[in-house]
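Enquirer: What follows is a predicted protein model with its sequence.
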Amino acid sequence: MKDIINLEKQTIYLKINLYKLLSLYIENNLEVMMLFAVRYRNIGLKIAYYRKKKGYTQAKLAEQIGMSAAYLGQIERGNRGNSFSLETLYQIADALEIEVELLMKDEMF
């Protein structure tokens, strides 16, 4: 009987520790996801800024690089925190005739 009680205590202890670890993982993961969402949003704002500075509409820029205006709009709005390819970023920078680093650096304009 004592063995069963000890086993139950160990099970409860393991479940508590697993819950704590899972909570920490989720908390840290959310922080990372939010950080990337902010970065994607900043990149999108910069794309919109340089696009407008160049006098392009979303449709015109999207056509130049072979993507839909809707997708370009998503990118400019931060793409809901979802990633987009580095190739896409280079295509946008090339079409806007700017260095890709202008879009990627942390400082705003």
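Expert: Thanks, I have it.
Enquirer: C-alpha from now on. contacts and neighbour counts both.
Expert: OK.
Enquirer: next SSE after the longest helix seen in the chain?
Expert: When every helix of the chain is counted residue by residue (DSSP state H), the longest turns out to be helix 2-54. On the C-terminal side of helix 2-54, the closest following helix or strand by DSSP states H and E is helix 58-65.
Enquirer: which ones are touching K54?
Expert: Residues in contact with K54 (C-alpha atoms under 8 Å, 6 or more residues apart in numbering) are L96.
Enquirer: And for the one 10 residues further on?
Expert: The contact partners of Q64, by C-alpha under 8 Å, 6+ apart, come to A95.
Enquirer: residues near the closest residue to A48 other than its chain neighbours, how many?
Expert: The spatially closest residue to A48, leaving aside those adjacent along the chain, is E76, at 5.9 Å (C-alpha to C-alpha, 6 or more residues apart in numbering). As a burial measure, E76 scores 21 neighbours (other C-alpha atoms under 10 Å).
Enquirer: Take this one as well and set it beside the first:
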Amino acid sequence: MEKVDYAGLGRRIRYFRKRRGLTQEELANLVELTQKHISNIECAHSIPTLQTFVKISNCLQVPPDLLLGDSLAFSYPGRAEEVASLIRSCSRRQLAEVEQYIFYILQK
């Protein structure tokens, strides 16, 4: 059984929360939690429920698999071509953001 990297999950939640310009308090209000609970998730002191994880993913507008990072041990067939197709359809601004996300992921 694969283990979830909760510290990595927390770091990615913090990173994307800040990229969206949200404070812990603002994200907490959006997902109906306390600021302390968001802090605990980001520091890996608390494990989010699946419902909380989905709410956070939706509020941050980040796909769940991106938040999970290396915790997923499989990839979808044809995923690279699907991603390449999405990248080709990006505006310049979106492409710059995609590039930043890729650099972030590669820094781990």
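Expert: Received it, and whenever you're ready, just let me know what you need. In this text the structure is predicted, and so the values were computed from the model without any measurement.
Enquirer: Overlay them and tell me the TM-score.
Expert: Taking TM-score structural alignment, normalised by the length of structure 2 as the basis, the two superposed chains have a TM-score of 0.60; 72 aligned residues with a C-alpha RMSD of 2.0 Å.
Enquirer: residue contacts, the aligned partner of R12 of structure 2 in structure 1?
Expert: By TM-score structural alignment, R12 of structure 2 lines up with K46 in structure 1. Each residue near K46 of structure 1 by C-alpha under 8 Å, 6+ apart is listed here: 76, 102-103, 108-109.
Enquirer: How much space separates K46 of structure 1 from M34 of structure 1?
Expert: The spacing between K46 of structure 1 and M34 of structure 1, counted by C-alpha to C-alpha, to the nearest Å, is 18 Å.
Enquirer: How about G55 of structure 1?
Expert: Note on G55 of structure 1: its distance to M34 of structure 1, by C-alpha to C-alpha, is 31 Å.
Enquirer: Please enumerate residues in contact with stretch 90-108 of structure 1?
Expert: Residues from elsewhere that reach stretch 90-108 of structure 1 (C-alpha under 8 Å, 6+ apart): 39, 42-43, 46-47, 50-51, 54, 61, 64-65, 89, 109.
Enquirer: how about CSV for those, with distance to L21 of structure 1 added?
Expert: Output for those, formatted as CSV (distance: C-alpha to C-alpha, whole Å):
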residue, distance to L21 of structure 1
R39, 27
N42, 32
I43, 33
K46, 38
I47, 39
Y50, 44
R51, 45
K54, 49
L61, 46
Q64, 48
I65, 45
L89, 36
F109, 40
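Enquirer: Could I have the ChimeraX command that selects the buried members from those?
Expert: Only the buried members of those end up in this ChimeraX selection, burial being decided by 16 or more other C-alpha atoms under 10 Å:
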select :39,42,43,46,47,50,51,61,65,89
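Enquirer: from the contacts of stretch 90-108 of structure 1, which is closest to I12 of structure 1?
Expert: Out of the contacts of stretch 90-108 of structure 1, the one with the shortest distance to I12 of structure 1 is R39. That distance is 40.7 Å, counting by C-alpha to C-alpha.
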